[in-house]
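1. Fold the following for me, if possible:
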Amino acid sequence: MVRWGATTLWMMLAATAGSAAELTLDTAYGNQQGCAYLQSGVLDSDELVYLTRRELGKYASGCEFVAVQADSHGNQRAQGICHYEGDEVLGAEDFVITPPDAAGLVRVFAANAEIWAELEPCS
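-> I've put the predicted structure just below:
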């Protein structure tokens, strides 16, 4: 009985291990350059910043979300595995993403509580 339970648990964990976590967002967000990149797939500005349900990125750097939790106010904490421009190393980062305000902007805060970006909805 214990052996069957352990095997079932291991299979369930293995099935979810490769899954990316997703934010609850109604659309992608970005600055002008980030939204243009999401539409075209062309990196033509080092000022681009974008946020999708699965990732947060800047020019040649980004984080794929591996865990997402939400509080009772709609703020979401996203933990990501990140790659960095010019480096062959990986890192882990935490972000807090606010729900859209009255103007539609979302704010992304770094783990140290500093604002990382303010992003508009991409149309």
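2. contacts and neighbour counts: CA atoms only from here.
-> Fine.
3. Quick check: buried residues in the strand ranked longest in the chain?
-> As assigned by DSSP state E, the longest strand anywhere in the chain is strand 61-70. For strand 61-70, the neighbour count (16 or more other C-alpha atoms under 10 Å) marks 62, 63, 64, 65, 66, 67, 68 as buried.
4. before we go on, could you also do this sequence so I can check it against the first one:
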Amino acid sequence: MEPIASLISHSDIQQQTVAENGGFFSVALEHYAEQIGLAYQIVDDILDVSADSTVLGKTPGKDKFLGKATYVSLHGIESARALVETYRIAALESLRTFGTRAHRLHRLAESLTNRVA
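-> Next comes the predicted model:
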């Protein structure tokens, strides 16, 4: 599990929701965490090849320099962007069960997938 997914899936939000509503909600939140964690990683890969160092706050191109396999190096930047959208939508679909109670997680998903640094 990606670090961001692990962080979300073990958060206080999940613990409280599961305690109040049971296992089905745990599965939904774990799916959300996995999907948004993947989207976050892909955005990070995209920013590494497309962002300016002053905006990014670190030296871009480091992954390529180190020879790391990234979503961008494996699939290309346009396919990587499409994957971000696919995972974002899947994450938001996971929250449908929660209705308006998941508004903060909706905002988190939007923030993580639309970030510029």
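5. Please state their TM-score.
-> The TM-score (TM-score structural alignment, normalised by the length of the second structure) is 0.23; 44 aligned residues with a C-alpha RMSD of 4.8 Å.
6. Let me have the buried residues of strand 61-70 of the first structure in TSV, extended by distance to residue 6 of the first structure.
-> As requested, these are arranged in TSV below (distance: C-alpha to C-alpha, whole Å):
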residue	distance to residue 6 of the first structure
62	36
63	32
64	29
65	28
66	24
67	24
68	26
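7. that older thread, show me what the longest strand of the first structure is packed up against.
-> strand 55-58, strand 76-83 (3 or more C-alpha pairs under 8 Å, 6 or more residues apart in numbering; DSSP states H and E).
8. The last one relative to strand 61-70, how many degrees between them?
-> Going by axes from the mean of the first three to the mean of the last three C-alpha atoms, to 10 degrees, strand 76-83 of the first structure is angled at 150 degrees with respect to strand 61-70.
9. Same question for whatever helix or strand comes next after strand 76-83 of the first structure: list its buried residues.
-> The helix or strand immediately downstream of strand 76-83 of the first structure is strand 90-97, counting by DSSP states H and E. By neighbour count on 16+ other C-alpha under 10 Å, the buried set for strand 90-97 of the first structure is 94, 95, 96, 97.
10. From residue 120 of the first structure, how far off is the spatially closest residue to the second one that is not a sequence neighbour?
-> Leaving aside its chain neighbours, residue 95 of the first structure sits nearest to residue 110 (4.8 Å; criterion: C-alpha to C-alpha, 6 or more residues apart in numbering). When C-alpha to C-alpha, to the nearest Å is the yardstick, residue 110 of the first structure and residue 120 of the first structure sit 18 Å from each other.
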